[in-house]
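**Student:** Below are the sequence and a predicted model; questions follow.
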Amino acid sequence: MGSRITIGSDGMQCIGAYLAQPEHAPRGGIVVAQEIFGVNAHIRSLVDRFAAHGYCAIAPAFFDHLETGVELDYDAQGVARGRVLVDGLDLDTVMADVASAADAIGSAGRIAVIGYCWGGTVALLAACRLGLPAVSYYGARNVAYLDEGSRAALQFHFGERDQSIPAMAVQRHREAFPEAEVFVYPAGHGFNCDRRKDYDEPSATLAARRTLDFLERNIGAGS
């Protein structure tokens, strides 16, 4: 369903992105923020899925600033490599990429950001710094930015068995963003990804339903 395109970034640099268009007039646009594993098959499948629900969706390849075409596996080597790449990125650059991706699909209507894992923190920052409605899935790095204050609607999804995000950290989200929706599932980290060992289908299905409800309320046609 989707295709690879190029979008502008800081200065003269461009980065890649995966774009999927809905069959009919879009209900809005979604920027999908990747995990630490790059714009891999899982992220592309999410982009395609959102397009199937009527949204124009795009996943910018943030790692293109460092290395082109990164797609990592969900194993120890992939985790180690992904963390190195994430640490090599400046978040101001990433926010500029999100803004550029949003501009690229601006004709779709209102735009939201949905992020997973490290991308969950990117999504939070998009709400705080860019004023875009955002859905953050298990963003373990969120706690460093909870004092920024959101300029847009937020929804959070966490697994109660996620060792990287203890219950106290989840509660801090509720306190920092009292207007946000915060959901916790009987699952571990990465429960939305069917390529991870912590994949939990019932939790992923419920989270997806809640995400689509959020999109309908905040960027969907007539919102």
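**Tutor:** Received the coordinates, thanks. Residues are numbered from 1 along each chain as shown.

**Student:** rest of the way, CA atoms for contacts and neighbours
**Tutor:** OK.

**Student:** Quick one: residues contacting residue 22.
**Tutor:** 51, 52, 53, 54, 55, 56 (C-alpha atoms under 8 Å, 6 or more residues apart in numbering).

**Student:** just the buried members of those?
**Tutor:** Among those, those buried by neighbour count (16 or more other C-alpha atoms under 10 Å) are 51, 52, 54, 55, 56.

**Student:** ok but the third one is inside a strand, no?
**Tutor:** What it means is residue 54. No - Residue 54 is assigned coil when assessed by DSSP: H, G, I helix; E, B strand; the rest coil, not a strand.

**Student:** State which helix of this protein is the longest.
**Tutor:** Assignment by DSSP state H gives helix 201-218 as the longest helix of the chain.

**Student:** could you pull out the strands for the chain?
**Tutor:** Using DSSP state E, the strands of the chain run over 3-8, 14-20, 29-33, 56-60, 111-116, 134-137, 154-159, 181-185.

**Student:** Thought residue 108 was touching residue 30, still the case?
**Tutor:** No - between residue 30 and residue 108 there is no contact under C-alpha atoms under 8 Å: 9.1 Å.

**Student:** Any chance you could list residues touching both of these two?
**Tutor:** In contact with both residue 30 and residue 108: 55, 56, using C-alpha under 8 Å, 6+ apart.

**Student:** And the residue nearest the centre of the protein?
**Tutor:** residue 115 (1.2 Å; C-alpha atoms, centre = their mean).

**Student:** Apart from its neighbours in sequence, what residue is nearest that one?
**Tutor:** Spatial nearest neighbour of residue 115, excluding adjacent residues (C-alpha to C-alpha, 6 or more residues apart in numbering): residue 33 at 4.3 Å.

**Student:** show me the contacts for the one you found.
**Tutor:** Counting by C-alpha under 8 Å, 6+ apart, residue 33 touches 59, 60, 113, 114, 115, 116, 119, 120, 122, 123.

**Student:** ok, structure two:
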Amino acid sequence: MGAMEQVKSLSGSAEFPCYIAKPDGKPAAAIIVIQEIFGVNNGIRAKCDHWASLGYLAIAPDLFWRIHEGTDLDADVPEQFKTALDLMGKFNQDQGIRDIEAAIHYAQNSIGNHKVGCVGYCLGGRLAFMTACRTDIRASVGYYGVGIDGLLGEKHAIAHEVMLHIPTADGFVAADAQAAMHAGLDDHPKVTLHDYEGLDHGFAAEFGDRRDDEAAKLADSRTQAFFKEHLA
């Protein structure tokens, strides 16, 4: 359904690749799909295609384009997992937010309004939270975002609704980090947190060994209802 296209960077001095899936007819809203450390792989592309099937313009920016353009890795292959971790170590997250903002501007211009949301996974879950704090995104969803407990100093800047999906047995987000997220965000009027008892990181991956189908469908239904409400 979608294809890779070039989008201008925020400065306008360069272009970078994004997977863009377009619905039948003119979309009323758009969703930025923010990659895991595995790049814009088949799972991320499938999520874009799904959102397009629901009538949204869906855009997945290749956030690693400056260090390794075209990253497309499989979490279930150990060597590729290691490559992904290496790329994560080289990735400039602040620059990544600027690229996400460029994708937001592209989406706004494409649909003719500001009804743009984002959904991210793993690294992308962290970036979705950062996007909510640093841009004019209208709704943000993060799945098993890493290190959000270290970003709570930015929560005052959240202007629009945020939803976070938190698996309680996440091997990359310890129990004390989860507790800090709840302590810092449970009373925030714009933030909703959902816990998934006993589940691990990556439970909503579209494909592969990490997926828990029942929990993924529950989380995705919550995300779908969230966007339907806040991007209407």
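**Tutor:** Received it, and whenever you're ready, just let me know what you need. What you see is a predicted model; the values in this text were computed from it and never measured.

**Student:** After superposition, what is the TM-score?
**Tutor:** Remark: TM-score between the superposed chains equals 0.93 [TM-score structural alignment, normalised by the length of the first structure]; 220 aligned residues with a C-alpha RMSD of 1.5 Å.

**Student:** just the angle between the longest helix of the first structure and strand 181-185, please?
**Tutor:** 170 degrees (axes from the mean of the first three to the mean of the last three C-alpha atoms, to 10 degrees).

**Student:** The second structure: matching residues for helix 201-218 of the first structure?
**Tutor:** Using TM-score structural alignment, the residues of the second structure aligned to helix 201-218 of the first structure are 213-230.

**Student:** Measure how buried the equivalent of residue 127 of the first structure over in the second structure is and give me the count.
**Tutor:** Alignment note (TM-score structural alignment): residue 127 of the first structure maps to residue 132 of the second structure. Close neighbours of residue 132 of the second structure, defined as other C-alpha atoms under 10 Å, add up to 24.

**Student:** Then residue 10 of the first structure?
**Tutor:** Neighbours around residue 10 of the first structure, by other C-alpha under 10 Å: 14.

**Student:** Looks like it contacts residue 93 (just checking).
**Tutor:** Yes - taking C-alpha under 8 Å as the definition, residue 10 of the first structure is a contact partner of residue 93 at 6.9 Å.

**Student:** Now which residue in the second structure aligns to residue 162 of the first structure?
**Tutor:** Per TM-score structural alignment, residue 162 of the first structure is aligned with residue 170.

**Student:** ah, wrong one, I meant residue 92 of the first structure
**Tutor:** By TM-score structural alignment, residue 92 of the first structure lines up with residue 94.

**Student:** And stretch 85-103 of the first structure, what's buried?
**Tutor:** 85, 86, 94, 95, 96, 97, 98, 99, 100, 101, 102.

**Student:** Save those as TSV, and put in distance to residue 2 of the first structure too.
**Tutor:** Formatted as TSV, these follow (distance: C-alpha to C-alpha, whole Å):
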residue	distance to residue 2 of the first structure
85	25
86	25
94	22
95	23
96	23
97	19
98	18
99	20
100	18
101	15
102	17
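
**Student:** Now, those that are in helices?
**Tutor:** Checking those against DSSP H, those in helices are 85, 86, 94, 95, 96, 97, 98, 99, 100, 101, 102.

**Student:** Out of these, which comes closest to residue 176 of the first structure?
**Tutor:** Within those, the smallest distance to residue 176 of the first structure is 21.0 Å, found for residue 95 (C-alpha to C-alpha).

**Student:** and that closest one, what is it in contact with?
**Tutor:** Contacts for residue 95 of the first structure (C-alpha under 8 Å, 6+ apart) come out as 122, 125, 126, 130.

**Student:** Next, count neighbours for the third one.
**Tutor:** Yep, that's residue 126 of the first structure we're talking about. Residue 126 of the first structure sits with 28 neighbouring residues when counted by other C-alpha under 10 Å.

**Student:** who's in contact with the residue nearest to it when sequence neighbours are not counted?
**Tutor:** Among residues not flanking residue 126 of the first structure along the chain, residue 132 sits closest, at 5.8 Å (C-alpha to C-alpha, 6+ apart). By C-alpha under 8 Å, 6+ apart, residue 132 of the first structure lies in contact with 111, 112, 113, 126, 151, 152, 153.

**Student:** switch the cut-off to 7 Å
**Tutor:** Counting by C-alpha atoms under 7 Å, 6 or more residues apart in numbering, residue 132 of the first structure touches 111, 112, 113, 126, 152.

**Student:** roughly how far apart are it and residue 23 of the first structure?
**Tutor:** 24 Å (C-alpha to C-alpha, to the nearest Å).

**Student:** Residue 133 of the first structure too?
**Tutor:** For residue 133 of the first structure, the distance to residue 23 of the first structure equals 24 Å [C-alpha to C-alpha].
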